[in-house]
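Asks: fold the following.
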Amino acid sequence: MSSQDVDTRIILVLLLVLLLALCAVGWCALRLTILLRRPGSLQCSVRAKNARGWRTGVLILGPRALEWFSTRSFLPVPQRVFQRAGFHIVGHKLARNDLTVAHVEYLGEALDIAMSPQSFAGLVSWIDSAPPAEEPTYI
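Replies: You can find the predicted model right below:
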């Protein structure tokens, strides 16, 4: 095998790797665009209470649940689903860079969710718009 054949193979492998990288970047950009265009979507970051790092993502306000999609994932499914019944805002504070950090509890798990003040208002509206719980009837 000549050195020219080896060089051609190396170039083809590099082009294939480049093509795969471009496809991955394109998929992530398309996925994020689709998520952000869905009705009820908010950009936010989530972390466990008192944890160090934030995980960026998109929160979708659905009829019965919140769906959280990580921006670092290739998967088209949510990484976390918070049912409306177990989701409660415990408090909130205004943080740096004009962000609101909501302190929430979900089934006993404490979480912080950072978002814009407008997104926080949308989250509060979503919670307030829940249908009233059924009252027991005794007959």
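
Asks: can we go C-alpha only for contacts and neighbour counts from here?
Replies: Will do.

Asks: what is the subsequent helix or strand relative to the helix or strand encompassing Cys44?
Replies: Per DSSP states H and E: Cys44 is located in strand 41-48. Of the helices and strands lying after strand 41-48 in sequence (DSSP H and E), the nearest is strand 55-61.

Asks: hang on, the earlier thing: please identify the buried residues of the strand holding Cys44?
Replies: Residues Ser41, Leu42, Gln43, Cys44, Ser45, Val46, Arg47, Ala48 are the ones in strand 41-48 that count as buried (16 or more other C-alpha atoms under 10 Å).

Asks: also stretch 56-64?
Replies: Residues of stretch 56-64 classed as buried by neighbour count (16+ other C-alpha under 10 Å): Thr56, Gly57, Val58, Leu59, Ile60, Leu61.

Asks: compare with the first, here's sequence two:
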Amino acid sequence: PAAPSADPDHGKGWVFGIARYSGDRIEWFRVFSYAPRPRRVLQRGGIHVIGRREPAGQEELALLAGAVILVCEHDGARIELALSDDALTGFLAWLEAAPPGQRVNVA
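Replies: Take a look at the predicted model:
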């Protein structure tokens, strides 16, 4: 799924990327980068979904139409993921499909 992401603590704005599910983690690659490695790796057990919101203000211009912003925390750092409805459904299903005994944090 395509997953633009923002780093609200550093004010860098939205960065478009592609996410790849790989076992119990998601590897996120920037779209406009030559780097062969993921820019960020999110472990399923470290993701805590805080909530979701609609794009506001300038975000409406920066994001694809119909995007929903998922507010998360990953290992203590706040991140936001802008996802289409289909990508959001897939992401939440992946989180909930954790093996038995693994903590799942879906709001």
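
Asks: can you calculate the TM-score here?
Replies: Overlay of the two chains. TM-score (TM-score structural alignment, normalised by the length of structure 2): 0.79; 93 aligned residues with a C-alpha RMSD of 1.5 Å.

Asks: farthest pair within the buried residues of strand 41-48 of structure 1?
Replies: With C-alpha to C-alpha as the measure, no two of the buried residues of strand 41-48 of structure 1 lie farther apart than Ser41 and Ala48, at 21.0 Å.

Asks: structure 2: which residue goes with Gln4 of structure 1?
Replies: Using TM-score structural alignment, Gln4 of structure 1 has no partner in structure 2.

Asks: give me the neighbour count for Gln4 of structure 1.
Replies: 9 (other C-alpha atoms under 10 Å).

Asks: that's a strand at it, yeah?
Replies: No. Under DSSP: H, G, I helix; E, B strand; the rest coil, Gln4 of structure 1 sits outside any strand and is assigned helix.

Asks: can you tell me how far it sits from Ile10 of structure 1?
Replies: Separation of Gln4 of structure 1 from Ile10 of structure 1 (C-alpha to C-alpha, to the nearest Å): 10 Å.

Asks: and Leu59 of structure 1, by the same measure?
Replies: Taking C-alpha to C-alpha as the measure, Leu59 of structure 1 falls 43 Å from Ile10 of structure 1.

Asks: do a quick rundown of the strands in structure 2.
Replies: Here structure 2 has its strands, by DSSP state E, at 5-6, 14-15, 17-22, 25-30, 40-43, 47-53, 68-74, 77-83.

Asks: quick check: longest helix of structure 2.
Replies: helix 85-96 (DSSP state H).

Asks: so where is it in structure 1?
Replies: Per the alignment by TM-score structural alignment, helix 85-96 of structure 2 matches residues 117-128 in structure 1.

Asks: the residue most central in space within structure 2 - nearest residue in space that isn't next to it in sequence?
Replies: Residue closest to the average C-alpha location in structure 2 (C-alpha atoms, centre = their mean): Leu81, at 3.6 Å. Leaving aside its chain neighbours, Leu81 of structure 2 sits nearest to Ser5 (4.7 Å; criterion: C-alpha to C-alpha, 6 or more residues apart in numbering).

Asks: mind listing what the equivalent of that neighbour over in structure 1 touches?
Replies: Mapped onto structure 1 by TM-score structural alignment, Ser5 of structure 2 lines up with Val46. Shown in contact with Val46 of structure 1 (C-alpha atoms under 8 Å, 6 or more residues apart in numbering): Trp54, Arg55, Thr56, Gly57, Leu111, Asp112, Ile113, Ala114.

Asks: got the contact list for the first one?
Replies: Contacts here follow C-alpha under 8 Å, 6+ apart; on that basis Trp54 of structure 1 touches Ser45, Val46, Arg47.
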